[in-house]
Every structure is written in C-alpha cells, then in structure tokens.
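Student: Pasted the sequence and its predicted model underneath.
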Amino acid sequence: MINNSKKENVDTYDAIVIGTGVSGGWAAKELCENGLKTLVLERGRMVKHIDDYPTMYMDPWDFKHREKQHPKEIKNQPKQSNLWNGALTKPATKHWFVDDLKHPYSETKEYLWLRGYHVGGRSIMWGKQSYRLSDLDFEANKKDGHGVDWPVRYNDIEPWYDKVEEYIGVSGENLGLSQLPDQKLEPPMDLNCVEENLKENIANNFEDGRLLTIGRVAHITGDKEHKGRSKCQFRNRCMRGCPFGGYFSSNSCTLPAAEATGNMTLRPHSIAYEIVYDDTLKKATGVKVIDTETKEKIFFKADIIFCCASAIASSSILMQSKSERFPNGLGNDSGELGHNLMDHHYAVGASAQVDGFTNKYYKGHRPNGFYIPRFRNLGDNKTDQKDFVRGYGYQGSASRTNWQHAVSELSFGKDLKEKILKPGPWTIGMGGFGECLPYHENKMTLNYDKLDEWGLPTIDFDAEVKENEIKMREDMRDQAVAMLKAAGYKNVQGFLGKAIPGACIHEMGTARMGNDPETSVLNKYNQVHSCKNVYVTDGAFMTSSACQNPSLTYMAFTARAANHAAKEFKKNKNS
C-alpha cells in the first residue's frame, strides 16, 4: 500500500475517505475500482497485512507472564481494559487498543469507548458476527413511533448485502426467517454435541418460533476463491490479526483491492479534524489534517468526502466543521448531529452445567458460537410483549472445562496428573444482545475545555439505558434461564449485569438517516442533506439499532453509497 506519510505529491483527489475500518475499507475499494483517485486517511499507524501482526503465531508460553496482564501494564488503558475482565488488553492484543491517557474523553454518564487507532481500525479486532437487518427493523421506528422513519427498506439494501457477503465470505446457515433474512453464505461451522442438544430441546419445548443455529460469521469456510486469502484455520486467535486472511478485515481484503487499482493513496498518521465548506460553491472542498509525526497541518482537496472514522469520530469531525453556513457543525440544520447515540445492551443471560456427554469432545478452536435469533415482538400475538418494544437475540457456546483439576488444593500427586489430562464437565452459557431505542437525549458533545494533545476538543458522553431496555433485560435473563432449564441442565444461573453504553462496542446513531432534513442529518444515500458531496457510512448513519451485530450493514450501506457517489461524480464530470 502507498504510504506517503511525509510528503504528498499532489493535494487534490477525486475522493477522500476518512478512516480505514470496515466502512473505510469498503469505501476505498468501491471508489478506487470505479476509477476515482482516492486519498484514504488514517489517524493511527500503518498496519500491513501479515507483516504487522506481532503476536499472530505466539503460544501462551511465548509471553513473559503467559497470557496474563501485569497490573502495571494496563495503567494507561483503564477504559480499554474495563471489559471482559481485561481480555482485550492482554499481551496478545493490547497493542491494538488506544492509550486512554493520551486519548481521553469525559462522561456525564458512564460510557465505555473502545478504540483502535491504526490502519484497519477495529476490522482487525471485531467479532465477525454478520447478520442482515430486515424490514422488521427498517419499519420499526415508523410503526412504534420511536425516532424517525428510515429512508430505505430492505429491498433497497438487499443487493448490497449480496455483494458484500459474496466478496468477504460469510459462513452460516439460512433459516427462512422474516426477522433474519437469508444471506449469501458459505458452509456453516458445526455445533458441538451439547449445542445440538440445546437446539433440539428449544425446538421441542417452545412454541413461539425460537430456534438455535450456528452463528453467521465473516470467515471463509468454502472452496470459493478469495484473492490473497485462505480458509479459516480454527485457531481462534482472530483478534491478533490473521495471517491466513481467514476472516474479513480491511487489511486482508478491501484495502489490498483498492491498492491493486493504482488509484489509492493511503496516508496513516493523519488526523482529519475538519471538512471545509465553501459558502460560495455551496459544497465541501476538502479535509484539514494534522500529521501526527510532523505536527504539520495540511489541507487536501477533493470532490467527494466519505466519513468512515466510526460513529463518534465522524460526528466529531462534522461538529468541528463550522462555517458561516453551518455555525453548529456541517450538516447540522436539524440539530440532531451528536444525538440519538445508541449501542446494544448486553451483560445479561444465563449459564448451566450439563451432565453426560463425557465421551464426546470437539476439534479445533472454533471462532464462533451459537445464535438464537430474535423471537420477541415479531408482529403477532404469540410473540408481542406488553412490557417493552423491539427485541433481542442471544449468542453463546458450550465447552468442557478442566480448571478445577489444576488447583493444587483440590487435587495432588497421581490423581492430579491423571485428572489434569482429562477434560472436565460440560458447561454452557448464553448472553443477550438487546436493541436500544434512539433517544434524542442520549448524545455526545464536544468539550472545548478539555483539549487533546493536538489541541482538538475531546468528547463528552451523556447516554444511558432507559425503562424499555431495563424491562427487556429482565426478559432476556428470564428466557435464557427458561431455555437452559427446559433442556434439563443443572445449576442454571441467570445473570443481569450493569448495562454500560459503549460496552458492546456497537456505537451507532449521532448522524442519522431520514427523509426529512429537519429531523435527520443524512438522506437515503448517506449524503449530508445540505451538503451532498459529503457521505457518512459508518455507524453514525444508523436510524435505529436493531439487535443484530451492525458491521455487515455498515459495509452494505457503504458499498451502495460509494457507487452512488462514483456515478454522480462521473455524471458531473461529463456534464
């Protein structure tokens, strides 16, 4: 990839893409393949596929403290390490997550903002769960009166879901569900014996259409050729960076495709902080950047600008982009910029111990779990709930444990040596992912009293779950317990943790799409209503959150918007 981090040969491009994650990579690929000379900006360091995955082959004994994190080593990551008992900032992956002291933010209400500043962004570390939204989701706001209506429906996005899935490789099982549309899928990964048992018990004990399937993940499992990538190797070390390209990341997939066209200039160490609007031309003319290595401020010109920096970062850039026409931020005529901040709420579900199946095990380290699609509020009497609107799904897995046999106080001598070589009993667990409604009062704002080291305003978060989500969470716990008990499992324990916005790492909203410029920021093609050569295609555009993992939807909307932009660009050039 071209890395002109010190000096640019030219300062004018057909298009500029801000960000290199799942959205930025797709914007770069589509724009470049359409012939547009495209500058791709990344605020963080360069990460080249395979060459820059330092822990990809390391085993536990290769680390100084095995895979344990020394308390002193997380002193600069108090927020980044505050999830999954610090799993993200263990030695194998801590280098992907930001230094919280160097990149601070404020919280009017508690918020957990997980970030990765490097080429590829969080496409390196994401969970790869890939599900489509349906018209149940696209029509929900209009039907129940929360938020504003989406300006699109499923039929508008379906061909772009097709395009993205066929290109990146998504494995899984189609189910024919209206609330979870069928996809272009590669062969599914296998459920293990206990998961198959739970699947059978759910089917036999519940009459509301709930079912269990293997997760749909952006992993190659079939024989279709994916240039430069090979099948998933079932190592389950994805977050370290996959040298095989078995799962989708910008680094292994879309950025190499953009580079192959000869139309991409990739510039890391470049903080985009303002989109310049020309009041005379009535359009954006380029992007202001700070070079983090030289501290130089640079202006790059372009006809088209794509904001793909993440929901929070893209809205921050728009809010900083002030002019005579837009005194409150570029495209903020509606006053909705920064508002309607959403995430999924989770940390709720149940676990159990499973007797039997002691003669069975599983092979490999499957980078996936099972999925139970939404079965609440589907628009019929059997599934509709009186206490809450919208719904949730579950993700989970079953496995065998042997940790108790390795505790010296519980065993010793010959018995310890024998037991430590045998797998322990089966356990199973599932956690819910619930939809959060788009509340106007849930927001992010710019804090000009607390600047970062570049002199730019930091973010203040003011968001919380509300009564609808609280009621939903109780049902999420109770139904998880009910399913595990119906299967006859032992020691079933429900859990209902604290719902901290941001903790699901699915931040959405803040520059929502809509039909009406007075109540939304973007139109149906992800263009800023009042500045149509600026597109926003990361999570900021989401008008509601649904309950499915959203990254696949970001990619589909990005591909659609980039092709729309390329078409408009060529039409204007030829007119």
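Tutor: Noted; the coordinates are in hand.
Student: drop to CA atoms for contacts and neighbour counts, all remaining ones
Tutor: Fine.
Student: How far does stretch 189-200 sit from its chain's centre?
Tutor: Taking CA atoms, centre = their mean, to the nearest Å, one finds the center of stretch 189-200 at 26 Å from the center of the full chain.
Student: the helices in the stretch 401-550 of the chain, which residues?
Tutor: Taking DSSP state H, counting those that start in this stretch, the helices of the stretch 401-550 of the chain run over residues 413-419, 467-486.
Student: Okay, one more to line up with it:
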Amino acid sequence: MANYNIDADKALTYDAIVVGSGISGGWAAKELTEKGLKTLVLERGRIVKHVEDYPTMNLDPWDMELRGGLTLQEQDKHYKSIRSGFVGKDIEHFHANDRENPYTEVKPFLWVRAHQMGGRSLLWGKQTYRWSDLDFEANARDGHGVDWPIRYRDLEPWYTYVEKFAGISGAPLGLKQLPDSHFLPPMEMNVVEKAVRERIEKNHPGRNMIIGRVAHLTVPHNGRGQCQYRNRCSRGCPYGAYFSSNSTTLPAANATGKLTIRPFSIVQEVIYDDVKGKATGVRVIDAETSEVIDYKARVIFLNASALSTTQIMLNSKSSRFENGLGNDSGELGHNLMDHTYRVGAMGTVEGFDDRYYKGRRPNGIYIPRYWNIDAASKSDKFVRGFGYQGGAGRGGSRAAANLPEYGADFKDKLVQPGPWEFFITGFSESLPQHSNKVMLNPDVLDKWGQPTLSIDAEWGPNEHALNQQAEEDAVEMLERAGLKDVMGFNNNHEMGYGIHEMGTARMGRDPKTSVLNGFNQVHGAANVFVTDGACMTSSSCVNPSLTYMALTARAADHAVSELNKQNI
C-alpha cells in the first residue's frame, strides 16, 4: 500500500504534510502527490489496510459474540459514541476509544470519532449531493453568518472532477436547489417506493422523490468492483464498491511513490515561525511511545475532522497567534453546526403483498428541499430548509414471534414477510451561531496529557421550527399518499447525532470575521490549508462530504500553483 514510515528522519522536510486520512485528508494526499509533492500523511490511529483489515466484512450476526452485541467493557470504551445507535460488534473496532479521548459536554453534544487510517470514510452514509448557490448565497441573503467567499461556479468543475474519480450513482433531475452530478447508473427504487413517489409528486407539485445519490459503484469503475447489495458497507467493502480513502484516494496517492503514512501520530500543534511569517511544520506525539517529534513541510493541510482540526489550531499558539493559529478574528472555535436528525413520519402501505425485492440495497430515497427556494415557497416561520431521506421495506413477521402457537402453520408464519412500511426522516439546516462553540479544556487531559475540547452548542429557534415543519409535512405527505397508521416522530436529539459537524474555522471574505480565505488558506498563515468540515461557513441541508472533496481538490490545486510561484 504505502510507506508506513514510523522511523522517519526527524530532520526530514517534506513538500507537504496532511493531518488526517479521512475523506478530505485522502483527497489532499491524492492531489498533492499526483502533482509531484513528497507528502507525509499523519494519522492519529492505526493502519487499516484495504480488505486485509476488515475482519467482519463477511460475518453474519450468529458468527459474532453476543450475536453482534457489545460486551460491558466495549460499551464502556464507547460510552459516548454508543448513543448514536450505530456502534455494534461489527464496527466497534472502527470507533475511537472515548475513555482515552474524552471531551466535555457543556451542553449535550454527541461527537463520534474514528481514529484509524481512513477515519470516518469507513463509516459514512455515502449520500453525496452538490450544493447550489441557494446554499452559498444563504448567509448573505438572510443575514445569518458571514458571506461565503465562493459561489457554485467556483466549485462546479471540482465537483465534476471528484465525482468522475470517486463514482457517484444517481439520476439527473434538473433542480436548481440540487444541481445534478456526473452520474453512474442509479440504483432502483422498489415497487412501493415507486408507488409512494407517484402519489407524493401528484399530491404535492414541486416536491420530488428520487433515489439517493450515493458514492456506491453500480458498475465497475477505476479498477473497483460494483456494489453487491450486501449493505455491510461500514464493515469495510472488499469490492471497493463504496468510496473510502482506503479503497480509492490513498491507493492513488501511493501509486505516485511520493506518499508516506505515519500512524499513531497525534498532532499537537502547527509550528509557526514569526520571522518567516508562515508555518514550518507540525509537532507530533507518538501515540505508542509518547515521543515528541517535529516534522517540517512547505505546505500543511489540516484534515483531522472539523473539531479535531480546530482543536489543533487552538493549541497552536505563538507570539503572532496568542489565541490559536489564524485566530485574529476571534472566530476560531465558533459557529459549530450540524444537521438535525430523526424527525419525520412512518406508516404502512397496503397492497403489494405479493411483491418483494432482491438484495439489501445500501441506499434509500431522497426528497430535496422545497421550502424557501423561491418567492412561492417562502415561509414566514423559518429561514433555509430541509430534505428527507428514507425508504420502504418489509421486515419479518414480528407478530408471529409472540403467538402462543406451534407446528407447521406457525413455522410458516415465521418466515412470511411482514407488512410494507415506508418512512422519511428530515435533515434540517442549522444556522451558524457564534454562541455554538468549542474551547480547549486544560482541566481535562487525554491519555497523552493534551488539553481536550469542551463543546457548548445547542439548536436554536430556527432549527426547532424547521423540525416542526418537517414532521408536519411528513405526516401530511404520507397520509395523503394513502399510508395507514401514519405516525410522526421527533426524537429531539441534541447536536452531533447527524455526525455532520461543520464550522469552527470558517471561510470568509474578511479576515476580521473569518479564519480562512476563499481558497481555504489560514489568514496570516497562507501555507496552511483547512479543507475538512471546519472550513464550512454554513451547513446547507444536504450531506456535506462531496463538498469537502471538491473544496480539497480545489485547494490542493491552488496550493501547488502558489508553491510554484513561490508565494507560499
């Protein structure tokens, strides 16, 4: 795979250092190495080799201890992230140890982390949607937050660039609020989803229901195999059918011969030279030996994930930046955002009892935003909007499992599929609020003696109003579509459950109100780039990872151009 360099020359200067190997870090490594830069990727956790280190990829529940449940010791190890409901024996090894990596919840906040090569690219939901100018212009239009320094036209060619390499399946729709991507063939809706789509679109003109746009290959692509509809993606895909750093970008970077990956490397700070007026490298703590090592580079990309990147920047203090790298504006650590989650409706669909589906499609349906996209859809209750994800399926006969029966007829009931059910859950945009913030906490240290983060953030009135509308609309749409026993739900989760944390080192036009410029460069440290979720100026209501990919590719291109011009 790569040069797993754990004995690097401590005096060695690389052309580039990338902190983190997740979705954006993998892209930074690929782009910088392919442009000729000798690049060091610093990964906080262990090496995970594609296929070889996916121990549960082919296991059934009965192959695992406790049928896939966690032991008490494992539950304690993940006592924070287990709240998400996603941590089981099949993927426990891909989640960070919460005891060794504590954080403080000033207000309840779920922070799910993955410390290994590939990061959360091994665990993400793979929903991939472009932003539009409705998103990039939102702050300027309604006055929340600062204006983005870029527009859709700046990112459009980079969306296409990363999509062609990663492989995005989906279907074009021609909506201004959800630009079409460069698509591989779409996955197919099942028969009930098609019926519900027809009813929703007939009853609610302007509301479209599509198959999810997802980073899954429906045909072989760039040497990777197509999806086998196993729906075991987060265990690691042996076919390389879903996009991850391990299957896609890091192998491409390694092919250049210019990649070094150093695992167990906890980046303590970015080293800033006050005389030179730029960063000269990073200081690393070896997670296994606690040795402190300095690595030098001409350009640095911070891609440790939104809050971890900001934690590094807050800890990077010098006489020039007494309050953290790039923090002249005082905005570093502020404007934390996420997407609301688990609000919507569900119900049963009558008919179609003689119909079923083949495989376990790792994708659902999507209903794009339809509020506040034009004058006709403007609401006086809230700004911005939401979209829905969901789908239809048939479970087993849960009722039969509780019947006091026995014999052949009873056994037949147990293997009969249950009723068709359909659900949609909304993802609402959150506004950038200065009061939603993270701070270094010197009173709570991690296993290596480093200050941890305190997180102080909560949903505001606009997010609550969006969620109320999302539940009301979901119930109305499903009832009018003829579903029975429709039930609305709103789990009122705290921030973090969307696992789409964004902001805290935002881009902007003015160094007085932002941390980064329009090419993701740190104000006052132009050779430091931030292209993970920390850079986001607003949150849209669609999944953000595709935008991280495009921003990273664009920033890497700019970085190499500036290096060649000797501007950084």
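Tutor: That came through fine. This is a predicted model, so every value here is computed, not measured.
Student: Superposed, what's their TM-score?
Tutor: Once superposed, chain against chain, the TM-score is 0.98 (TM-score structural alignment, normalised by the length of structure 2); 567 aligned residues with a CA RMSD of 1.2 Å.
Student: before we move on, the earlier item: relative to Thr12 of structure 1, which of the helices of the stretch 401-550 of structure 1 is closest?
Tutor: Closest approach to Thr12 of structure 1 among the helices of the stretch 401-550 of structure 1 (CA to CA): helix 467-486, 47.2 Å.
Student: The closest one vs structure 2, average offset?
Tutor: When structure 2 is overlaid, helix 467-486 of structure 1 sits 0.5 Å from its aligned residues on average, using mean CA distance after the TM-score superposition for structure 1.
Student: gap between that helix and the chain center?
Tutor: Here the centre of mass of C-alpha atoms in helix 467-486 of structure 1, compared against the chain's by CA atoms, centre = their mean, lies 24 Å away.
Student: what does stretch 85-94 of structure 2 give?
Tutor: Average the C-alpha atoms of stretch 85-94 of structure 2, do the same for its chain, and the two points are 17 Å apart (CA atoms, centre = their mean).
Student: Just the buried residues of it, please?
Tutor: Within stretch 85-94 of structure 2, the residues that count as buried by 16 or more other CA atoms under 10 Å are Val87, Gly88, Lys89, Asp90, Ile91, Glu92, His93, Phe94.
Student: Would you reformat those as a markdown table and include distance to Pro185 of structure 2 and secondary structure?
Tutor: Supplementary listing: the buried residues of stretch 85-94 of structure 2 in a markdown table, determined by distance: CA to CA, whole Å; DSSP: H, G, I helix; E, B strand; the rest coil:
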| residue | distance to Pro185 of structure 2 | secondary structure |
| --- | --- | --- |
| Val87 | 31 | coil |
| Gly88 | 32 | coil |
| Lys89 | 33 | coil |
| Asp90 | 30 | coil |
| Ile91 | 29 | coil |
| Glu92 | 33 | helix |
| His93 | 33 | helix |
| Phe94 | 30 | helix |
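Student: ok so, going back, any idea which of the helices of the stretch 401-550 of structure 1 gets closest to His564 of structure 1?
Tutor: helix 467-486 (36.2 Å).
Student: which outside residues touch the closest one?
Tutor: With contacts defined as CA atoms under 8 Å, 6 or more residues apart in numbering, helix 467-486 of structure 1 is touched by 198, 201-202, 205, 345-346, 348-352, 387-389, 391-392, 430-432, 434-437, 492-496.
Student: need the contact list for Arg197 of structure 2.
Tutor: When the contact criterion is CA under 8 Å, 6+ apart, the partners of Arg197 of structure 2 are Asn208, Met209, Ile210.
Student: change it to 7 Å
Tutor: When contacts are counted by CA atoms under 7 Å, 6 or more residues apart in numbering, Arg197 of structure 2 touches Met209.
Student: Can you find the partner of it in structure 1?
Tutor: In structure 1, the residue equivalent to Arg197 of structure 2 is Lys199, according to TM-score structural alignment.
Student: quick one: the helices in the stretch 201-350 of structure 1?
Tutor: 255-260, 311-320.
Student: Just name the most buried of those helices.
Tutor: Most buried of these, by mean neighbour count (mean count of other CA atoms under 10 Å): helix 311-320, with a mean of 24.
Student: picking that back up, where does the match of Arg197 of structure 2 sit: helix, strand or coil?
Tutor: Per DSSP: H, G, I helix; E, B strand; the rest coil, the secondary structure class of Lys199 of structure 1 is helix.
Student: Where in structure 2 does stretch 418-428 of structure 1 align, residue-wise?
Tutor: In the comparison with structure 2, stretch 418-428 of structure 1 aligns to the range 412-422 (TM-score structural alignment).
Student: thinking again about what came up before, among the contacts of helix 467-486 of structure 1, which ones are in strands?
Tutor: Cross-referencing the contacts of helix 467-486 of structure 1 against strands under DSSP state E gives 348-352, 392, 430-432, 434, 492-496.
Student: Any of those residues buried? List them.
Tutor: Taking 16+ other CA under 10 Å as the criterion, what is buried in those is 348-352, 392, 430-432, 434, 492-496.
Student: from the buried residues of stretch 85-94 of structure 2, which is closest to His144 of structure 2?
Tutor: Using CA to CA, Val87 is the member of these that lies nearest His144 of structure 2, at 35.0 Å.
Student: so how far is Ala499 of structure 1 from Asp329 of structure 1?
Tutor: Slight slip there: residue 329 of structure 1 is Gly, not Asp. 31 Å (CA to CA, to the nearest Å).
Student: Kindly report the same for Phe326 of structure 1.
Tutor: Taking CA to CA as the measure, Phe326 of structure 1 and Ala499 of structure 1 are separated by 35 Å.
Student: Neighbour count: the two, which is higher?
Tutor: Here Phe326 of structure 1 and Ala499 are compared on neighbour count by other CA atoms under 10 Å; more neighbours surround Ala499, at 20 against 17.
Student: picking up where we left off before, so which of the helices of the stretch 401-550 of structure 1 gets nearest Met444 of structure 1?
Tutor: With respect to Met444 of structure 1, and counting by CA to CA, the nearest of the helices of the stretch 401-550 of structure 1 is helix 467-486 at 19.7 Å.
Student: what about the counterpart of Trp111 of structure 2 in structure 1, how many neighbours?
Tutor: Structural alignment places Trp111 of structure 2 opposite Trp113 in structure 1 (criterion: TM-score structural alignment). Neighbour count of Trp113 of structure 1, defined by other CA under 10 Å: 19.
Student: cool, Tyr406 of structure 2 as well?
Tutor: By the criterion of other CA under 10 Å, Tyr406 of structure 2 has 8 neighbours.
Student: do the one 3 residues further on as well
Tutor: Other residues within reach of Asp409 of structure 2, judged by other CA under 10 Å, total 9.
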